[in-house]
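Student: Show me the folded form of this:
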Amino acid sequence: MTSTPTVSFALHVPTAELLPDPLDPAQIVSGTPEVSALVLTGSATGETGVWQITPGTVTDVEADEVFTVLSGRATVVVDGGPTLELGPGVCGVLRAGERTTWTVHETLRKVYTITY
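Tutor: Model (predicted):
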């Protein structure tokens, strides 16, 4: 990810250029998903940014996060919890420590805020 800008700015999120944010190969269950991201603001207590993942299936351990999907589709299974169907306009909340499996059907782009 990139460093946080130090001045006020506006960004057209659907076409923003993101930088590679490689997955740990142990997270990949199937396919060849690739992740890219751009941190918009960050501090010791959290960050806000844009995140994208291409089709495939990956696992993750989540942070406290609120996000809104801009484009794409995915199904997220929370171990011991709900199955989330994500698509454009969907706002989601993930809790720290949740183990998830993301099956990305169409390249998904979201804007997120994580709190530490």
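Student: Could you use CA atoms for every contact and neighbour count after this?
Tutor: OK.
Student: what secondary structure does the residue lying closest to Ala63 once chain neighbours are set aside sit in?
Tutor: Nearest residue to Ala63, sequence neighbours excluded (Cα to Cα, 6 or more residues apart in numbering): Ala96, at 3.9 Å. Counting by DSSP: H, G, I helix; E, B strand; the rest coil, the backbone at Ala96 sits in coil.
Student: one more to put side by side:
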Amino acid sequence: MDEIKAVESASVELETWQPDGVTILSGDPAGRGFTLFENFENGARGTGVFECDPSKTTYKLEYNEIIYVLEGEVTIELENGSKVDLEPGMQAFLPAGHTSTWTFHTKFREVWILAD
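Tutor: The predicted structure follows:
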């Protein structure tokens, strides 16, 4: 890819999408997303937008992930007890190798970055 790509993260058109390996614990996230870039050669690199409805899900973090919250509130907890509450304007680093539980308290939208 030898070109610059850009989108408006708050309004980009999303398609039905739920990340691989997600287990829904309660509610219906009705996941939606847009992938701007993704490459799994020599690790993982990627970025995009994810949105969902109030729900609770869990999945294993296969890669380091950085998120920036655009809308809504979420609580993320790792199996080791590490926990964070996020709201718009906040960002977090999620380390690979952990099982994460996400409680989406409201409609939620984030920019995600995979960084291996």
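Student: Now do the strands in structure 2.
Tutor: Per DSSP state E, structure 2 carries strands over the ranges 15-16, 23-27, 32-39, 45-52, 55-60, 65-71, 74-78, 83-86, 91-94, 99-104, 108-115.
Student: can you list these in TSV and add mean neighbour count?
Tutor: Formatted as TSV, these follow (neighbours: other Cα atoms under 10 Å):
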stretch	mean neighbour count
strand 15-16	12
strand 23-27	13
strand 32-39	15
strand 45-52	21
strand 55-60	18
strand 65-71	19
strand 74-78	19
strand 83-86	14
strand 91-94	16
strand 99-104	20
strand 108-115	22
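Student: What's the end-to-end length of stretch 73-84 of structure 1?
Tutor: This stretch, stretch 73-84 of structure 1, spans 11 Å end to end (Cα to Cα, to the nearest Å).
Student: no wait, stretch 51-71 of structure 2
Tutor: Using Cα to Cα, the two ends of stretch 51-71 of structure 2 sit 9 Å apart.
Student: returning to what we had before: out of the strands of structure 2, which comes closest to Lys5 of structure 2?
Tutor: strand 32-39 (7.5 Å; Cα to Cα).
Student: who's in contact with the closest one?
Tutor: Outside strand 32-39 of structure 2, the residues that touch it by Cα atoms under 8 Å, 6 or more residues apart in numbering are 5-7, 12-18, 44-52.
Student: just how off-centre is it within its chain?
Tutor: Strand 32-39 of structure 2 sits 11 Å away from the centroid of its parent chain (Cα atoms, centre = their mean, to the nearest Å).
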